[in-house]
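[1] Below are the sequence and a predicted model for it; my questions follow.
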Amino acid sequence: MSALSLLALLLNLIATPAMAHGIADVDTGSLWNSDPWLLAPLYVVGIGFYVGTQRLWRHAGGGRGVSFRQVGAFWTGWMIVALALTSPLHWLGERLFTAHMIEHELLMVIGAPLMAFARINGPMMWSLPASLRPAVGRSLTWPLVAKPWALVSHPISATALHGLALWAWHTPALYAWALENNAIHRLQHISFFATALLFWWVLLHGRGIGRSVRIRDGIAIACLFITVLHSGVLGALLTLSTRIWIPGQGALAGEFGLSPLEDQQLAGILMWVPMGMLYTGAALLFAYRWLTAFSARPHLPAARQAS
């Protein structure tokens, strides 16, 4: 299936009434998703980041506190997440396993790392009224908040939660439930994106074990290696399976000249290869940074080394 054929089908679907199958709350003329439970968080985060960035820059100067690169990464990631959840791709993802996989890969391995790189917690704090910021900052140090955060933000925990979300929502029972129940479907999207955001935030900014950037980068490489392995196994299982895991997922497979099983296998290939390549590419970037930091260590003079 080519990108052109996917685009052609989407244009054809936009021009025709929506089919009865599926649960997306879409406009039947355009197939754009209007679910307020998805739109509201997107708008809250987007407006909050914009307001917080403007206040921060007025206070500290443009590019300080949050860099121009981080702002660009945030809005690129935000737009990708918004399009994945609200465009006709979301509607199609309920009826085509391949589209479902594309949607969730956009969320987990493109949108989430870009927004994690932006480190949105600073601008979001600045978006609050000045009178509230100290109280909110203090609340983050409460044991009721700080201890759970310390647990989930450990690299091992973040990697495990991200992997658990990926595997759990691709079990036939939970996946089928998400196709039948809108609340569960929302929970599926939230789980994918939230655990991916946590995972990438910990790799990019987390405490790791110790304070050394080199140690943190080394841990990030290990976490990405583990993620490549287990996501690749799941993709391989989907690709090599001779039975359909979720019978209702491939309702539009025939429109692409695919059987439901072939649709599932193509989705598995997308998880196995492109997703694995993106995780591997990120690991290589961390490895480059790790090696650069190692080679940049100051060397002791020969006289001191001899002593």
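    Thanks, I have the structure now.

[2] Only C-alpha atoms from now on, for both contacts and neighbour counts.
    Will do.

[3] just so I have it, where are all the strands in this structure?
    Taking DSSP state E as the criterion, the chain carries no strands.

[4] Centroid-nearest residue for it?
    Met108 (2.4 Å; C-alpha atoms, centre = their mean).

[5] hmm, who's touching stretch 254-271?
    If you take C-alpha atoms under 8 Å, 6 or more residues apart in numbering as the criterion, stretch 254-271 is touched by 1, 5, 9, 96-102, 105, 231-232, 234-245, 247, 249-251, 253.

[6] which parts of it are buried?
    For stretch 254-271, the neighbour count (16 or more other C-alpha atoms under 10 Å) marks 260-271 as buried.

[7] which of these lies closest to Ala165?
    Set against Ala165, the nearest of those by C-alpha to C-alpha is Met271 (14.2 Å).

[8] putting a second one here so we can go through both:
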Amino acid sequence: MNAPSWTDWTFDPLVVAAIAIAAWSYAVAYRRACRVAPKPPGVGHWLPYAAGLGVLAIALMSPLDEIGEQYLLSAHMLQHVAIADLAPALLVLGLRAPILPLGLPKAGLRWIAPGGKLGRFIHVATRPWVALPVWAIATWVWALPAVFDAAAASPALHALQHATLFYAGLAVWWLIVDPLPSERRKPHPIRLGYLGFTRLVSAAVCLPLTWLSTTLYPRYVDAPRAYGIDPLRDQQIAGAAMCLAEFLIFGIALAVVFIDLLGRDARLAERTDALLPRTRGTT
């Protein structure tokens, strides 16, 4: 078997069609939101969404997919981080207001409204007591060596693995970002707590892989050594890469929240300063 190079892409028609439909639907919603929103969306909306689609394309159609299935555990774990974490986070960031709900037609609004069919599902699926346990279960179960190796060997099970990881990621990032106008939106510290919980769940997978001195995944112990990486080193790279990705995601989210809080303090100070002359004049 010839090992794939990093230029060997596989263009799955279903994946290409799904990404194309997602991109076209977003472009329509973006144009509509630009027309009707008091403050039109900008690069801070479409760029994360486009990046999320790009991450999905790389994860599912680049050589990363075949290398992860046949040769390297590290490539497979990196693919999972992209599908379950990075892509969902970017897509949900791109969908936040005013894209949702102002970018939708009336029929779409009825669907995502709290009483609509999709709205009821979103409301339940993104509750903390649903989204967080589903994330934990998907992360841990699919990382079990026997289950992980079985999924890598079966195309159908592999597709199910990717689907559950992606939708679990969408649910948990929807909970954290909360892109729809909502009375239930939690304060920043609580949403950071949700994010911190997901990082701890992932740490239970990546830390053992990084530091264990024995291999856990028989499929990758017996895999061809086409890239010159021995099984234990491959496993340690997989764990370290996962831990680094989780740390960066949490660090960036923490920095964004901190900057937002500073901006709010600055705006409050400006409003207070504007009132001072009037206040002094009345004393």
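    That came in fine, so what should we check first? Keep in mind it's a predicted model, so treat the numbers as computed, not measured.

[9] rewinding a little: check contacts around the residue nearest to the centre of structure 1.
    Met108 of structure 1 touches 192-193, 196-197, counting by C-alpha under 8 Å, 6+ apart.

[10] Write the ChimeraX selection for whichever of those residues are buried.
    Listed next is the ChimeraX selection for buried residues among these, using 16+ other C-alpha under 10 Å:
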select :192,193,196,197
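
[11] still on that earlier bit, list buried residues within the contacts of stretch 254-271 of structure 1.
    The neighbour-count test (16+ other C-alpha under 10 Å) marks 96-102, 105, 231-232, 234-236, 238-239, 244-245, 249-251, 253 as buried among the contacts of stretch 254-271 of structure 1.

[12] mind listing which of the residues you listed are in helices?
    97-102, 105, 231-232, 234-236, 238-239 (DSSP state H).

[13] Which member of those residues is positioned nearest Ile47 of structure 1?
    Minimum separation from Ile47 of structure 1 among those (C-alpha to C-alpha) is found for Glu105, which lies at 24.7 Å.

[14] how much space between the aligned partner of that closest one in structure 2 and Gly54 of structure 2?
    Counting by TM-score structural alignment, Glu105 of structure 1 lines up with Val81 in structure 2. Using C-alpha to C-alpha, to the nearest Å, Val81 of structure 2 is found at 14 Å from Gly54 of structure 2.

[15] Buried residues in stretch 150-164 of structure 2, which are they?
    Residues 151-152, 158, 161-162, 164 are the ones in stretch 150-164 of structure 2 that count as buried (16+ other C-alpha under 10 Å).

[16] would you list the buried residues of stretch 254-271 of structure 1 in CSV and tack on distance to Phe286 of structure 1?
    Formatted as CSV, these follow (distance: C-alpha to C-alpha, whole Å):
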residue, distance to Phe286 of structure 1
Pro260, 38
Leu261, 37
Glu262, 35
Asp263, 34
Gln264, 32
Gln265, 31
Leu266, 30
Ala267, 28
Gly268, 26
Ile269, 25
Leu270, 23
Met271, 22
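
[17] In helices, which of the residues you listed appear?
    Using DSSP H, these in helices are 260-271.

[18] distance of Ile47 of structure 1 from Ala84 of structure 1?
    Note on Ile47 of structure 1: its distance to Ala84 of structure 1, by C-alpha to C-alpha, is 19 Å.

[19] higher neighbour count, the two?
    Comparing Ile47 of structure 1 with Ala84 by other C-alpha atoms under 10 Å, the one with more neighbours is Ala84, at 23 against 14.

[20] Under the alignment, what does the more buried one map to in structure 2?
    Taking TM-score structural alignment, Ala84 of structure 1 has Ala59 as its aligned residue in structure 2.

[21] Surely its match and Ala82 touch.
    Yes - under the criterion of C-alpha atoms under 8 Å, Ala59 of structure 2 makes contact with Ala82 at 6.4 Å.

[22] sorry, back to before: how about the match of Ala84 of structure 1: what's its closest non-neighbour residue?
    Leaving out its chain neighbours, the residue that sits closest to Ala59 of structure 2 by C-alpha to C-alpha, 6 or more residues apart in numbering is Gln79, at 5.3 Å.

[23] OK, contacts around that neighbour?
    So Gln79 of structure 2 contacts 59-60, 64-65, 68 (C-alpha under 8 Å, 6+ apart).

[24] got TSV for those, with distance to Trp140 of structure 2 too?
    Listed next are these as TSV, based on distance: C-alpha to C-alpha, whole Å:
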residue	distance to Trp140 of structure 2
Ala59	20
Leu60	21
Leu64	22
Asp65	20
Gly68	18
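
[25] tally of neighbours for the closest residue to Ala75 of structure 2 other than its chain neighbours?
    The shortest distance from Ala75 of structure 2 to any residue that is not its chain neighbour, by C-alpha to C-alpha, 6+ apart, is 4.6 Å, and that residue is Gly68. Neighbours of Gly68 of structure 2 under the rule other C-alpha under 10 Å: 20.

[26] And Gly68 of structure 2, what's its match in structure 1?
    Under TM-score structural alignment, Gly68 of structure 2 pairs with Gly93 in structure 1.

[27] Cross-check the contact I'm expecting between that match and His104.
    No - applying C-alpha under 8 Å, one finds Gly93 of structure 1 not in contact with His104, separated by 9.2 Å.

[28] quick one: Arg225 of structure 2 and His76 of structure 2, what's the gap?
    Per C-alpha to C-alpha, Arg225 of structure 2 is found 15 Å from His76 of structure 2.

[29] meant to ask about Pro38 of structure 2, not that
    Pro38 of structure 2 sits 44 Å away from His76 of structure 2, going by C-alpha to C-alpha.
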